[in-house]
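>>> Predicted model, plus sequence, below.
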Amino acid sequence: MQFSLLENFGPAIGGFATDREFNGACRVLPFPKLRVSRPYFVKVLEMSAPAPVPATSTDLLSLVRKSGVLDEKQFSEHFSDPGELPDDPTECANALIRSGLLTTFQARQILAGKYRGLVLGAYKILRPLGQGGMGVVYLGEHTTLHRRVALKVLPAKSAQERVAVERFMREARATAALDHPNIVRLHDVCQGAGVHFLVMELVEGKNLETLLAETGPLHFATAVSYIAQAAAGLQHAHSKGIVHRDIKPANLMMTKDGGIKILDMGLARSFVNESDNLTGALGEEGEALGTIDFVAPEQAMAQAVDERADLYSLGATLYCLLAGHPPYKGSRAQVLMQHQMAPPPQLSRTLKVNVPQTLNDVIAKMMAKKKGDRYQSADEVIDALSPWLPAPKSSSNVQQNALSTQDLREAGVATQVSRSQTKKGKKSKKRAAARADRKKWYAIGGGAAAVLVVGVLIAVLSGGKKAVTAEGTDAPGRSGTVSNRPAAAGEDSQLVLTSTGLVPDVTLSRDGTRFAAVDWTGNLIYGRTANWQKLESIRVQAGATLNCCAGTPDGRHIVVAGRGTPVFAYDWGTGQMVREFPGHSGSTLCVAVSRSGKLLTCGSDGAIVLYDFATGDVIRKYEGVARQVWSVAFSPDESKFVATTAAGGTDEESNQIRLWDVATGGELQRFTGHTDEVRWATFSPNGQTLASASFDGTVRLWDVAGGKQTRVIDAHAGKWAERVAFLPDGKRLASCGSDARNTASSELRVWDVATGQEVRTWRGDDARGLIAMALSPDGKYAVTGSRDKAVRLWKFAF
């Protein structure tokens, strides 16, 4: 059998090829393009001439069958009469794609007459995934087991070269010798008709080079987590006598669950088995193998390397993740010289977010010019990084459970436990236990330790610990003070993340399983509440200021908007943008979505718009409601909605709460009494009471049916009352307030609805600058956003 293989000459992305090709021999195909981040191109390496381009659907089906990719049983189920298919080959191919019988990639090749090579042994080639150091990588599927794998294929022209084949087989031997969750596994090595290919574990995710391009520099806690997992994989490889020799961001894959896997063993070799040394035999002598930006000095000088060369490259990779670029710049010769002579630049002097000096010191030691001055093993690297790693509850449940204060204290994590509270002997013992626990944790994959790509940080719980500030530096912190009685276990606040800008809104899904927040630098941050450690981030729009977010009641979508932006809806699971609505002129300040599929938006233009969420159609628009409308909310039965306003045309029209009927659009009530702008309003669970928060510092309760004020609570005297929300039983409500001129003057408070009496109050550093709040559906905790760029979780215990 003769093969026609495809070699990817563009960036390695998880998409499909465009309709443009290098060889110019193929016609442009009128396929609807799929969304890809950027185009990549394919070039055909032919061992024989392609078949004639199909002119009819019959011709196309003949080539599809010759290719071996068609499942005849599925074809018969979809098309009992092949005559039903369009006669035009392109339209016929589209029908096969829609039925799942062909992939877009397969259809493009067959339409161009290139049907050979779409099946290799027992595997169908579905599409290219990218290109490794020694070959092209395809998405493949076993023809009978239907298991998807990655197929790394040595190009046909390389298969004629002894050096290329030997290096390819060396990669197979190196990968086959390893079995570790942080290294991509090899299933099989195959050969047929002059084609060599490896059958490898399919890893769905993105490499860290791509991640950096999308998000910019990572927060140091995120980067350390990734590097520690890579070090765990390297420790396993080194224990087998194998050195990777090409560690870099592009060869570290972040999986969907936040784990890290080492890719591409194309340059790996055994430093204990001389039979694996191809240097002299195959012309590698004198070559500085590896990637110049991350290569160790001894590797740059083509000297013998051992595991310490990987540790140098891992240090350069850590620097790159933190800085957003490799440690050295210049021409190839200049970079090589700096690797041999120049220490890595101090990150804390070059970044907006400070990196602890001790972490700078760790990078400097990893990148020491002399091998003897570096850490001597990957285990030692993990030990050195341990102060910035969270300690798991246990290796068996790390992915299911978030950390607690007790976990951290029992683990003896130095950066999270007050040094004055433990004696020297006990502290040393606990630290040793923590290091051992972390090693075990990372050795089993450590996926749940990965944190958000824009600076998500699992933080420390309050109570005599150290907190991590928004700037990323270790700084003393104290827990919020609680009035009426001392704080009990479980009432501490937990830092969920620090962002790059003020966090004006947070939200939780109706079932409490999902979380989202937005910041003023244009980031949407989201994830599942089952594990606050694993969050994702999207840069919604460059230069945008995001103001608000809200989840759809079914938990499928998160809606966000801000200043000068449209209103976007994203898939809450995948992060894909699925809908777009017009934004308000100036700023969109609040959004809300009902169970029946209606979307409300309001903004600084004084308007309210009601949309059909599914179609994007405008149902109704309210203009001139006020000079600015701060918030909107649906009633529990969705028959009504409420809006809160700032100044109106007259004093009587200012600082109001207005109630409308959703079905008719008619106004039902106006609630007046606040003396300053009304920032927020929310319905009680039974829909009979309305609670509002105002910049006059008060929280007020209103009878919805009668339109009368029933209680005034002086909730945040001298401050702005920013948010208010009922707990699920309707008997208590929570509010947060802050002083824009003094962020230290801020608090989170809980009130008894019947009496207006304070139940709990949290103040202190953890409560600085609170401006957003969402309560969990079970009423056990609140999530807040702040001017201090932090999102915190507050546990309630009544």
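Sure, I can see it. Residues are numbered from 1 along each chain as shown.
>>> going forward, measure contacts between C-alpha atoms and count neighbours the same way
Noted.
>>> first to last residue in stretch 495-508, what's the distance?
This stretch, stretch 495-508, spans 16 Å end to end (CA to CA, to the nearest Å).
>>> got it, and stretch 110-127?
Across its full length, stretch 110-127 reaches 13 Å between end residues, using CA to CA.
>>> repeat for stretch 58-74
Its first and final residues considered, stretch 58-74 spans 18 Å by CA to CA.
>>> putting a second one here so we can go through both:
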Amino acid sequence: MAPATENASPCPTDEELRQICQGGSDAAMAESFFRHLEQCPVCPARLDTLWSRQPQSLPNDPAQAAPLATSHATSSSELTRLLDRNDRNTYDLSFLPRPPFPSCLGQLADYELLRVIGAGGMGMVFLARDSRDNQLVALKALKQGASASQKARQRFMREALTTQSIQHRGVVRILGVGESAGIVFHVMPLLEGENFEKLLRRKGPLPLAQVVKYTRQAAEALEAAHQLGIFHRDIKPSNLWLQKPGAAGEEQVLLLDFGLALAEFEEVGITSTGVVIGTPAYLSPEQAEGTATIGPASDLFSLGCVLYEMLVGSRVFPGTNTLEIFRTIAAFRITPPNHYRREIPERLNSLVMSLLAKSPNKRPGSARALLDQLADPLLLKQPLLNRRSVLTSGIVVAVGLAGLGLWKITRPAPVPLMQPTLILQTPGAIAMALGMGWNQANDGQTIIWADHQGRLWRMSLPDQRAQEFGQVNFTPALLRFSTAFATLAVCGTFGEVQVFRWQDKPVALGVKQRAPVQGALTDAVWDTAQNRLLVACGNEVSVWSGETGRLTATVKPRFGAPVTSLVPRYPDIGSAWVATMVNGEVGIFNDRDHLVLQKVLVNSPATFRLAIRPDGVHAAVWSESGQIDFWQPEEFSYLLKTNILPETVPLQPEGEPAPIRAPLQPRWLTYTPGGSTLMMLGDREGAGEAFLYNPMTNRMLARLGVDDPVLLTVDYPQLWALDRGGSLHLFDNFMGAS
């Protein structure tokens, strides 16, 4: 390297700089150069000049990339199918140069950009065609385009060079890097298959042998990176790709996106904007704290989170938003996977829990050590009972049957009664919601309720003092609070709505209005993505602005039957909201409130409720027939399984038969944030009953100790139940039942 200033590292020569750009340098030289860039006032401009003279930089051996490119040659009809979408209306492509022809989104160097494959925080990935040989590739470009900062350009380039330096079949290859029209990009082979986020959403928990195989392949790729002193820092299902079987006829897991990778001498921390680096649900505790040096153990913890999800079908750290996820990480109470899936052998269960140890020192020492454990031939073997234990157990069972009588064997297992940890008096409450404080000095949890006279009350915790703060001139039926926008909606029995902005004191927005609909109110939900309230009355749904509090639209989708409930937005499955109807149908709506699908889920008209798991893996449909159907939620086109709910009658005194009871009418159904437990509120012979249910084991976990509950609401990790008498019951240990 050429000499620089007295205290700075020497500047690289032109040849060394060219090697770095072309990926011909080793990882140590590249990292040394990136540190130098942060201090040198000259080299950033030299780097830009070199890139502008070199539109693309392909590997030294072009034949090395040819098999990957030629394997994706495609016919014109297949290409037409791939391009059958309008990405210009979906993504902001203003950073791209003007397209050379109408069917192209833009062109960078020799690559015609045909459609968007995906987009992240910094980069956008395109399906591109190399105009030199007409082959299809994937091209990742920096979204800021020519206006990108030097730091962003350096980080983007480092991702390509880091990936290029790891020569392993489990790491996606970089075919070239370049710059065109001021936009930096790198080129990769076009992958066939899907990422694990989509795979798990489509299939749910995977077979044990497959889980071990996929984990082993991912660990092999991690070991190759760790051998070079490179730590990924963002292992998650969407960054693991399952490549379709190739010539060898075997699936291959690929490790994607080294955009957050760092070398072993660096330390992780809070960025200048105060954001922890990584994806919250898969962060190791040391990453979440932002204080410890990151090493192989952090990547292994994140891989353990993915392994857990492949086994169980839900995340280790549940939560519907970042704050909830960080709460669960801080609490660090991990339920072993064999609690949800009994066939998981003890050795595999222990391996998962060791990967998820809070202390890095208690995890496997390296990816190589993990691979050794995964290769254990006894990993998937269940221990065998010896003959003496089997014989003894058989004798005990036989004696028990003779002594107790056959009828006791067929009696239902008892459902544990979960008692509340706190009971609050909310006089006259007929509707309630959980909110937050009004100002910085009072930012704790707040209980809000309404009484029959339309008076609105609040109680701040933990002082538990009730205060009246407003009134509406109609009979309240539902309260809905949007934490994202600090807005309270009071919904009346016949579709009236009054919206309050929750600030130093509640401020009413607009005036009370009643939607021009026929029928009584059945449900209301906040669509936080668009800051609006959806209210169901009769056969119609009215839409209210959270900004102005006014009625903006009425959706009349020709249901032909009254709407019974609304399920809010789940972007992962591509729908804006879902409605259930009394005739057993479900309707799916897009962002523009257009009915895109209407389907019968319950054959005979019956009361039913729908819940979509937070990660979009499946949708649960609970009907009054006493069964729960689990559907693929995108279009409800595939029934995954059906569970018959276990009997919920408590055991009677010895010798007395269980009474015959009316079926439980579904009233409310939702998942816990992690998706492992369903919370159920039903009505039996005019009285409410509430349960916690594990859909994987088909077991009633607990019955809530509340007489005649009328409403349940969750603020993880707390569950609140309002009874008909106006008392509010807190269950702050309800996740322990699962």
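Perfect, I can see it now. What you see is a predicted model, and the numbers here were worked out from it, not measured in a lab.
>>> TM-score of the superposed pair?
TM-score for the superposed pair, counting by TM-score structural alignment, normalised by the length of structure 2: 0.38. Supporting figures: 303 aligned residues with a CA RMSD of 3.2 Å.
>>> Which helix or strand contains the residue nearest to V211 of structure 2 when sequence neighbours are not counted?
Taking CA to CA, 6 or more residues apart in numbering as the measure, V211 of structure 2 lies nearest to M310, with 6.3 Å between them; neighbours along the chain are not counted. Under the criterion DSSP states H and E, the helix or strand holding M310 of structure 2 is helix 296-312.
>>> need the next SSE after that helix, C-terminal direction.
Beyond helix 296-312 of structure 2 on the C-terminal side, the first helix or strand identified by DSSP H and E is helix 322-331.
>>> Mind giving me the packing neighbours of that next one?
Using 3 or more CA pairs under 8 Å, 6 or more residues apart in numbering; DSSP states H and E as the contact criterion, the secondary-structure elements in contact with helix 322-331 of structure 2 are helix 285-289.
>>> what's the neighbour count on the residue nearest to V211 of structure 2?
27 (other CA atoms under 10 Å).
>>> wait, isn't it in contact with L199?
No: proximity of M310 of structure 2 to L199 does not meet the contact threshold set by CA atoms under 8 Å, at 9.5 Å.
>>> what element comes up after the lengthiest helix in structure 2 heading to the C-terminus?
Scanning structure 2 for the longest helix, with DSSP state H as the assignment, gives helix 208-227. The helix or strand immediately downstream of helix 208-227 of structure 2 is strand 230-231, counting by DSSP H and E.
>>> other SSEs contacting that next one?
Against strand 230-231 of structure 2 (3+ CA pairs under 8 Å, 6+ apart) you get strand 262-263.
>>> Which neighbouring elements make contact with the strand it packs on?
Against strand 262-263 of structure 2 (3+ CA pairs under 8 Å, 6+ apart) you get strand 230-231.
>>> and K427 of structure 1, how many neighbours does it have?
K427 of structure 1 is flanked by 18 other residues according to other CA under 10 Å.
>>> Helix or strand: which one has it?
Assigned by DSSP H and E, K427 of structure 1 falls in helix 424-443.
>>> In that helix, which of the residues would be classed as buried?
Neighbour-count burial for helix 424-443 of structure 1, with 16 or more other CA atoms under 10 Å as criterion, is recorded at 427, 430-435, 437-439, 441-443.
>>> Pipe those residues into TSV and attach distance to K795 of structure 1 per row.
Putting those into TSV (distance: CA to CA, whole Å) gives the following:
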residue	distance to K795 of structure 1
K427	28
K430	27
R431	28
A432	30
A433	28
A434	26
R435	29
D437	27
R438	27
K439	30
W441	27
Y442	29
A443	32
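>>> Spatially, which two of those are the most separated?
Based on CA to CA, the longest span within the buried residues of helix 424-443 of structure 1 runs between K427 and A443 and measures 24.2 Å.
>>> Surely A237 of structure 1 touches A230?
No: if you go by CA under 8 Å, A237 of structure 1 and A230 don't touch, sitting 10.6 Å apart.
>>> These two: who's more crowded?
Taking A237 of structure 1 and A230 together and counting by other CA under 10 Å, A230 has the greater number of neighbours (27 against 24).
>>> In terms of secondary structure, what does the particular helix or strand that has the more buried one in it contact?
For A230 of structure 1, the host element (DSSP H and E) is helix 220-239. Using 3+ CA pairs under 8 Å, 6+ apart as the contact criterion, the elements in contact with helix 220-239 of structure 1 are strand 260-262, helix 307-323, helix 378-385, helix 424-443.
>>> quick one: buried residues of that helix?
Residues of helix 220-239 of structure 1 classed as buried by neighbour count (16+ other CA under 10 Å): 220-238.
>>> That helix vs helix 378-385, what angle?
Comparing the axes of helix 220-239 of structure 1 and helix 378-385 via axes from the mean of the first three to the mean of the last three CA atoms, to 10 degrees yields an angle of 160 degrees.
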